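Participant: Curious how this folds, go ahead:
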Amino acid sequence: MKKISIFLFLFASIFANAQKFTLSGSVTNQNNEALLGATVLVLDTTKGGLTDINGEFSVQLSNGDYTLQVSYLGYNTVSKDIKLSKNTFVSFKLEPNSTVLEEVLVSAVRANSDVPVTFSNISKKELEKRNLGQDIPILLKYTPSVVSSSDAGAGVGYTYMNIRGSDATRINVTVNGIPYNDAESQGSFWVNLGDFASSTQNLQIQRGVGTSTNGSGAFGASINILTDAVSEEASGEISNSFGSYNTRKHTVKFSTGKLNDHIEIAGRLSNIYSDGYVDRAYTDLKSFYLQASYTDENTLIKAITFGGKEKTYQAWYGLTAEELKEDRRQNPYTYDNEVDDYTQTHYQLHWNEKLNQNWSTNLGLNYTKGAGFFEQYKADKDAQEFNNLIIDGSDLIVRRWLDNDFYVANFSTNYKVEGVDFITGISYSNYTGDHFGEVIWGSDLAANTNIRDRYYFSDAKKSDFSVFAKTTLSLTEKLSSYIDLQGRFVGYKTKGITSDIIPIDVNKNYKFFNPKVGLTYKMNANNSLYVSYARANREPNRNDFESNNNVKHEKLNDYELGWRLNDDKIKLNSNIYFMQYKDQLILTGGLDGTGNYKRKNVDNSYRLGIEIDADIELTPQIYLRPNIALSTNKIKNFILDRDNIITNIGTTNIAFSPNVVAGNAFVYQPIASFQISLLSKYVGEQYLSNTDTKASKLEDYFTSDLNLVYELKTKSIFESVLFTGLINNVFDKEYVDRGYTYLDNWSGPTSFEVQGYYPQATRNFLVGVTLKF
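Facilitator: As a prediction, this is how the structure comes out:
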């Protein structure tokens, strides 16, 4: 009988220890407002999750002692010790820290779950896992509808990103609410922001028109970057990574923490170098970031400067089909200094003031200085091509310069009360830029010509003023409305001649009205629906005027319908979009003299698609994060000008717009400090031209990367040591993700053969170690 009693006691003990209980709770701010998306972690386990729309969470645990940690951007992290022996409910009330004020830097251009637009948020922690030297477009390539590429093939140097088939000239980028896109070309040159991911606190990608933003209009997406937050404690970081193609990154960061509870100084120095996958397509990036901050309970003043110097070797014309077949890594350019050499420095000043519980204001000022050139060797050239500075048949070396200044002033005010969130603001920018080319060597210069004489020159001025007001208003407990009205006024002037010795004399003014409206319906604590309409207008860029002085501005009507699910085990975002364009400036497939894609107006075109992304917990250690975008992208009644014969060839596919873009992350995290992820990307076939010609079709491709992260907590010298590894293209796929063709502008039989491709790297690796202290 005694043995039976002992057995029953042991059985009961085992049963009790195996029994599962529900640990649930709520997370609110100091005003008892629910915090959606707060991170809840059960320390020393892999358990945890995010709070739902009511600020609530739930996790299943065996009985025992646990430490529960709750964090939310802009609030102090808190922890509680829990002794779990029954179903338990705990409440957390978070107190704001200085980063609440920092969120005001981007609040005017960002969306939240109450705003009926389609968006994705990426945190510093997510960027950190793969931040080994590759540029931001490559770090974002697994997000929905994103297709990334690089000239040199290894993701370092000149990199590119398309979202919903729209290229960089249609993707609005802001840094702390300040426009980053180049005012004239409208592109974003990430090569000038070397290692900027190391100074990024978080970023948001809005697909479609999105909310009103500063700078040029978003026609495919917008990316809003918030730089490093003020650190409460002193810290330092040394990061080094190495990999294939002699790729290396060296980064040093520091923060003084808050001195006298108010002042913080922080900074970063970085150097990234890579030989590139393509032969001699090297990249040398030097960059810095420095900020000084003052904070108190209601004030944040932040002075920031960042910038970099880049030098990259010529790889922006790709390879012909024959060269690709011979040797996909070859580089046909042989002149030693066939390089792009550019320096860009930004100066920002931000002053955020919380006037009371309802009102806050933000003032942002910016000055950007950019100057640089690309150098080329030219053989056996005609004098006319260089404004008669040489003798016919001469060889020469030229530098084509861009020297510009960009000023921005933003101001916004935010009023919040229960059921109302109202933001209004203005933005003004002024750009001046000089374009010129100089002969720095010639085998046979014309009489009275000196070295560094200019063979072309044009200046440019552009002003951009916008005013907006947007509000989210709760109509009922479940239904809220969104209204966003923006007026934008653009003036652009340029005079002189282009590098083709053709006059460019532009004097244009544009007045745009961009309304946006929508509804969000919260069906229950976990499900919400949204519907929205947005109107956008966008002016042509400099290259468009060079091709056609009568180019028209673009118009877009964007319709979005979405569903968001936020459950314990699954987070799901899905949406249907219809983007209807008038006079869209589509890429023709051909390149201009600086490697940029040429564009032209088409009267009627559209993009129709569905996007789905999810975060699924299969087990407490295994996560699945798939996304897929299915779309059809069409031009109606495409007019082809071939050999001076005008033909309507009917409905065709828009170039560079694959119908299928899918990604997935299979994540295994056996313990809190170690994670291994298999990241996969599929991009369907696409056309390099708008003619649906088989010769211009780019084949689909599927690639995968393997990412390993291990963080070792230490008790002396360093706070932690982070080990990171990345095997890119783990299955060694030979693929091409981008190219060019002149089929849209065929003017003779030889033009058909002028087609190029950008080969991407086969299997390669990067490894890094970050010391945090």
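Participant: drop to CA atoms for contacts and neighbour counts, all remaining ones
Facilitator: Will do.
Participant: which residue ranges form the strands in the stretch 651-773 of the chain?
Facilitator: Per DSSP state E, counting those that start in this stretch, the stretch 651-773 of the chain carries strands over the ranges 652-653, 660-671, 674-683, 686-687, 697-698, 701-713, 720-728, 736-741, 755-759, 764-772.
Participant: As CSV, these with distance to Glu611 and mean neighbour count would be great.
Facilitator: Below are the strands of the stretch 651-773 of the chain laid out as CSV (distance: least, C-alpha to C-alpha, whole Å; neighbours: other C-alpha atoms under 10 Å):
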stretch, distance to Glu611, mean neighbour count
strand 652-653, 19, 22
strand 660-671, 9, 20
strand 674-683, 14, 20
strand 686-687, 18, 24
strand 697-698, 22, 19
strand 701-713, 19, 18
strand 720-728, 25, 20
strand 736-741, 21, 23
strand 755-759, 27, 24
strand 764-772, 30, 20
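Participant: Sequence B follows; please return its structure for comparison with A:
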Amino acid sequence: MIKIFLAVISLLCTVPVFAQQYVLSGVLRDGQSGETLIGAVVAVEGGEQATSTNAYGFYSLSLPAGRYTLALSYVGYQTQTLAIDLQASQRLNAELQPTDNMLEEVVVSAKKKDRNVRDAQMGALNFTMEEIKNVPVLFGEKDLLKTIQLLPGVQSGGEGSANFYVRGGGSDQNLILLDEATVYNASHLLGFFSTFNSDAIKDVQLYKGGIPAQFGGRISSVLDIAMMDGNQKRFAAEGGIGLIASRLKLEGPIVKDKSSFMISARRTYADMFLKLSNDDDINQSKLYFYDLNAKLNYKLDDRNTLYVSGYFGKDDLGYSDLFSFDWGNATATVRWNHIFNDKLFGNTSLIYSDFTYNVTVSSDDTDFSIASKIRNYDLKQDFSYYANTKSTVRFGFNVLQQSIRPASLNAAASANVNSITVDTRQGIDLAAYVSHEWKPSDRFSVIYGLRINNFMVMGPGTFYDFDEDGEAIGEQAYGSEVIKHYLNLEPRFSASYLLNQTSSVKASYNRIAQNLHQLTNTTSSLPTDQYVVSSLNIKPQIADQGAIGYFRNFNDNAYEFSVEAYYKYMQNQIDFRNGADLQANRQLEGELLFGIGRAYGLEWYLRKNVGKLNGWISYTLSKSERKFTEIDNGNWFSARQDRTHDLSIVGMYELSKKWTLGATFVFNTGNAVTFPSGKYEVDGRSMFYYTERNGYRMPNYHRLDLSATYEPIKKNKRFQSSWTFGVYNAYNRRNAYIIDFRDSETTPNATEAYQVALFGIIPSVTWNFKF
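Facilitator: Next up, the predicted model:
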């Protein structure tokens, strides 16, 4: 099938050419720092020929011999025009200079003014950290995960949470990549901060539909995050000091214009205030997180560049010496970019990532610890072949070795609990892909491709068979061998038809398989949630998603409007039996139920890009449901993340050259939740019983956040500073975080509900600096 697919693409790429074609290629960089520019546009003035740079700043443009004027452009940078006489293929590298005034730039934007209308890619959004600096967030920290929750089709995981849901999928169905390395549980302090220090991030790409063939492994979305490379021109530093956390970034050349470094660190200091307590248990407690980003790059020659990057983050919570809980991510990526010729670009990556958590409990009669780890080793090879301005082929493969050490319990000899060791599970994921981006006419463009995935369940370990009630009825021990193959074909398709110069219609379809599964029975992901890989009992999740949309720009691209409808069908979804035991359970798979899911909805998006007032309005009308034979008599029921309405309004206003104001208003329907339908008494204690799964709703959620940024007039061009003042939940709305039930103290035999609100109004202030 791969041979046939490649043959078809080779025929499509063979476009009749009546004039000698030459190739103009090169790399575009930031003129002040040397950073490569992702998605910068290289266009021929007065013509239709144009292309954009890839994730490493490389472009390739095929043109007939002749004289041309090129326009090189990128959001937030001065457009550069160059006159060339193209009589042979040549390399043209260029540096673009940032504009002096960033305030009038779009907040969340594609890299070309009308790219949202013209591109075949559907369901994708791209932005940089500079573009979200005035969006108000919790505690005044710039946070890309909380910013994407304000976009259509993306929902917050809960009050203050960095977790998110995309188009009705679960939080574990989002693939989060940092310089190509997978990040698990991408949040600090149980979700109140994301793991990503914004100072270290260069570019963010979110795919929620029409997912390109080079990505796989998650069925809902891909969040592709690129770290800063480091300043190749001069040493620079920036950071900020806030009420909760402070951060610092250092960067500079190792060899000017040839190699550079970047290192960025962040830490909270809430634990330092605990030291002020007179209570010995409290002042010996821990409550902090830190993270570290680092990157090196070295330009070997005009055709070869080497990158080494890494991330390490850790949370540490604890109460005296009685309880401690820590978790964290670590990643490392080594990448080699090679330009084979003017049309063929290659990237080779070696990737390591892991996630661990440890819980320790110590008391007079209880002394035990629980530990779990996920570890990945990944080899990726990607190629891009720029056949001509109308045809680009991408192909490659990756080999992923994944091991999961489930939560095991290690108890002291004197403890009143027994140690439990659970087998480590392993798998090898082999994948290959090919895709073709083709523009057969000025109005029609298409991206289509195929990904082939073969997941191999590996030993050693003991695997169990279960009856329909989840009881183990047999077991089989395996050695270091392949136990089972799961082979899946994943077609991808996205197309755009230009109705006129300002509007288009688009359609997309993709199928994706997922072999890593997160087991959680809470509304938002916790570090202690269990992960399992596909096994003899757990089949890969599979999602088929189709979407169609209308896109329109107004007033010379000053306003963008889009409406998209989608439908997603999901197989092999996972839920739990009532009373499931998820921790330190050798027969965990017997606690699982398997069913299907569906999600569908409409997404509206209106954005203003320029002027003193800019921002966007997004609204999503959606439904997300699940169906299991053993739950609710096999009827459809709402998924926990099901929300009928989700509205976000974001605005930024340039009050003066010194002051910029920001505001965000959010409203959404409350999550689906299971409440008790009645109660009974056992030994004098009230016990609740439950019937309908997720048959009730939390109260509607709404909140207003405000911010003001003060930037003094620059007297010293090398040193810049600003103050950001913020108010989270400005009108002090007491949104429900938990609703629970208890016996009434005043009315016998009556039950009352009580609500816990997590945050009221929270002011913040942060001083930012850069030199």
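Participant: Can you check which of the strands of the stretch 651-773 of the first structure gets nearest to Thr39 of the first structure?
Facilitator: Nearest to Thr39 of the first structure, of all those, is strand 660-671, at 16.7 Å by C-alpha to C-alpha.
Participant: What helix or strand is the residue nearest the centre of the second structure located in?
Facilitator: The residue lying closest to the centre of the second structure (C-alpha atoms, centre = their mean) is Leu223, at 3.1 Å. Using DSSP states H and E, Leu223 of the second structure falls within strand 221-227.
Participant: Buried ones in that strand, by neighbour count?
Facilitator: Buried residues in strand 221-227 of the second structure, counting neighbours by 16 or more other C-alpha atoms under 10 Å, are found at 221-227.
Participant: Tell me the helix or strand right after that strand.
Facilitator: Next helix or strand after strand 221-227 of the second structure toward the C-terminus (DSSP H and E): strand 236-242.
Participant: average offset between that next one and the first structure?
Facilitator: Taking mean C-alpha distance after the TM-score superposition for the first structure, the mean distance separating strand 236-242 of the second structure from the aligned residues in the first structure is 2.9 Å.
Participant: by contact count, what packs against that strand?
Facilitator: Other helices and strands packing on strand 236-242 of the second structure, by 3 or more C-alpha pairs under 8 Å, 6 or more residues apart in numbering; DSSP states H and E, are strand 245-255, strand 762-770.
Participant: at 10 Å what do you get?
Facilitator: Under the contact criterion of 3 or more C-alpha pairs under 10 Å, 6 or more residues apart in numbering; DSSP states H and E, strand 236-242 of the second structure touches strand 245-255, strand 259-268, strand 720-728, strand 762-770.
Participant: between these, which gets nearest to Met687 of the second structure?
Facilitator: In terms of C-alpha to C-alpha, the element of those nearest to Met687 of the second structure is strand 762-770, at 37.4 Å.
Participant: For the aligned partner of Gly236 of the first structure in the second structure, grab the count of nearby residues.
Facilitator: Under the alignment (TM-score structural alignment), Gly236 of the first structure maps onto Ala236 of the second structure. Neighbours of Ala236 of the second structure under the rule other C-alpha atoms under 10 Å: 18.
Participant: Now Ser445 of the second structure: closest residue in space that isn't a chain neighbour?
Facilitator: The shortest distance from Ser445 of the second structure to any non-neighbouring residue, by C-alpha to C-alpha, 6 or more residues apart in numbering, is to Lys439 (4.2 Å).
Participant: For Leu561 of the first structure, give me its contacts.
Facilitator: If you count contacts by C-alpha atoms under 10 Å, 6 or more residues apart in numbering, Leu561 of the first structure has them with 116-118, 518-520, 529-533, 574-578, 610.
Participant: Now which residue in the second structure aligns to it?
Facilitator: Aligning on TM-score structural alignment places Leu561 of the first structure opposite Ile548 in the second structure.
Participant: And for Asn537 of the first structure?
Facilitator: In the superposition onto the second structure, Asn537 of the first structure corresponds to Ala513 when matched by TM-score structural alignment.
Participant: I'd say its match and Ala431 touch.
Facilitator: No - Ala513 of the second structure is not in contact with Ala431 according to C-alpha atoms under 10 Å; the separation is 11.1 Å.
Participant: ok, the two, which is more surrounded?
Facilitator: Using other C-alpha under 10 Å as the criterion, Ala513 of the second structure and Ala431 rank with Ala513 on top: 26 against 23.
Participant: so what's that one up against?
Facilitator: Applying C-alpha under 10 Å, 6+ apart, we find Ala513 of the second structure in contact with 216-219, 452-455, 486-490, 539-544, 570-571.
Participant: And for it, nearest residue in space, chain neighbours not counted?
Facilitator: Setting aside the residues directly before and after it, Ala513 of the second structure is nearest to Ile542 in space (C-alpha to C-alpha, 6+ apart), at 4.5 Å.
Participant: With Asn573 of the first structure instead?
Facilitator: Spatial nearest neighbour of Asn573 of the first structure, chain neighbours left out: Arg564 (4.7 Å); criterion: C-alpha to C-alpha, 6+ apart.
Participant: That neighbour and Val27 of the first structure, how far apart?
Facilitator: Distance of Arg564 of the first structure to Val27 of the first structure, computed by C-alpha to C-alpha, to the nearest Å: 20 Å.
Participant: Give the equivalent position in the first structure for Ser324 of the second structure.
Facilitator: Match for Ser324 of the second structure (TM-score structural alignment): Val339.
Participant: Surely that match and Val398 touch.
Facilitator: No - assessed by C-alpha under 10 Å, Val339 of the first structure is found out of contact with Val398, at 11.2 Å.
Participant: and for those two, which residues touch both?
Facilitator: 373-376.
Participant: Adding distance to Pro144 of the first structure, write those residues out as JSON lines.
Facilitator: Output for those, formatted as JSON lines (distance: C-alpha to C-alpha, whole Å):
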{"residue": "Phe373", "distance to Pro144 of the first structure": "35"}
{"residue": "Phe374", "distance to Pro144 of the first structure": "34"}
{"residue": "Glu375", "distance to Pro144 of the first structure": "37"}
{"residue": "Gln376", "distance to Pro144 of the first structure": "38"}
